[in-house]
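S.K.: Below is the sequence, then the predicted model.
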Amino acid sequence: MPAIAVHFMPNDVTVTAEAGEPMVAVAHRAGVSIPTGCLMGSCHACEVELDDGTTLCACISGIPGDRPKITIHLFNDPVW
């Protein structure tokens, strides 16, 4: 299975990952912090937006395997 280039914004950091690899683990490996709360996807503290406009909870999501590169936009929520 080919590696996927994962680009985190606004940090402007890119790392390679495998399809299905936990998004939070990939971010950690890249030195990028994604805030987490419940780790079950219900509090939305870890919500991110993919380059296609899809929003999802990083704590329960894997890296999509449908393209060779993806950009993940991190939100800055002052509450978390």
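M.R.: Ah, there it is.
S.K.: Please make it C-alpha for all contacts and neighbour counts, starting now.
M.R.: OK.
S.K.: how about the strands of this structure, start to end?
M.R.: Along the chain, the stretches classed as strands by DSSP state E are 4-9, 13-17, 47-50, 55-57, 69-74.
S.K.: packing partners for the first one?
M.R.: It stands for strand 4-9. strand 13-17, strand 69-74 (3 or more CA pairs under 8 Å, 6 or more residues apart in numbering; DSSP states H and E).
S.K.: which of the residues in the first one are buried?
M.R.: Just to be clear, that refers to strand 13-17. Buried residues in strand 13-17, counted by 16 or more other CA atoms under 10 Å: 14-17.
S.K.: Pasting the second one now:
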Amino acid sequence: MTWPDGRTSSARPGQDWLQAARQATVVIPTGCLGGSCGACEIEVNGRMVRACIATVPSSASGRLTVSLASDPFW
């Protein structure tokens, strides 16, 4: 997968997003850690997910591109 800073790493499908980010030394902001606040929203291949409650999906192409969402309230 490719992270917002251009670094690449690999993760297993089904792995927690926060764990995958930590292993890649990428910081994903968090808030409630329960999925309700939205602080950890990331965009994965154009789809928004909340990293604290989502897992790394499988990808037919083997490529995932991650962007951090920006929330004006955080």
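M.R.: Great, that's in hand. This one's a predicted model, so the numbers in the text were calculated from it and none came from an experiment.
S.K.: rewinding a little: compare the helices and strands packed on strand 4-9 of structure 1 and give me the one nearest residue 39 of structure 1.
M.R.: strand 69-74 (16.5 Å; CA to CA).
S.K.: got the contact list for the closest one?
M.R.: Contacts of strand 69-74 of structure 1 with the rest of the structure, by CA atoms under 8 Å, 6 or more residues apart in numbering, involve 4-10, 34, 47-51.
S.K.: can you do 6 Å?
M.R.: Contact with strand 69-74 of structure 1 is made by 4-9, 48-51, as judged by CA atoms under 6 Å, 6 or more residues apart in numbering.
S.K.: what's the mean distance for that strand versus structure 2?
M.R.: Compared with structure 2 after fitting, strand 69-74 of structure 1 deviates on average by 0.8 Å (mean CA distance after the TM-score superposition for structure 1).
S.K.: so that strand corresponds to what in structure 2?
M.R.: Alignment of strand 69-74 of structure 1 against structure 2: residues 63-68, by TM-score structural alignment.
S.K.: now do stretch 32-49 of structure 1
M.R.: With TM-score structural alignment as the criterion, stretch 32-49 of structure 1 aligns to 26-43.
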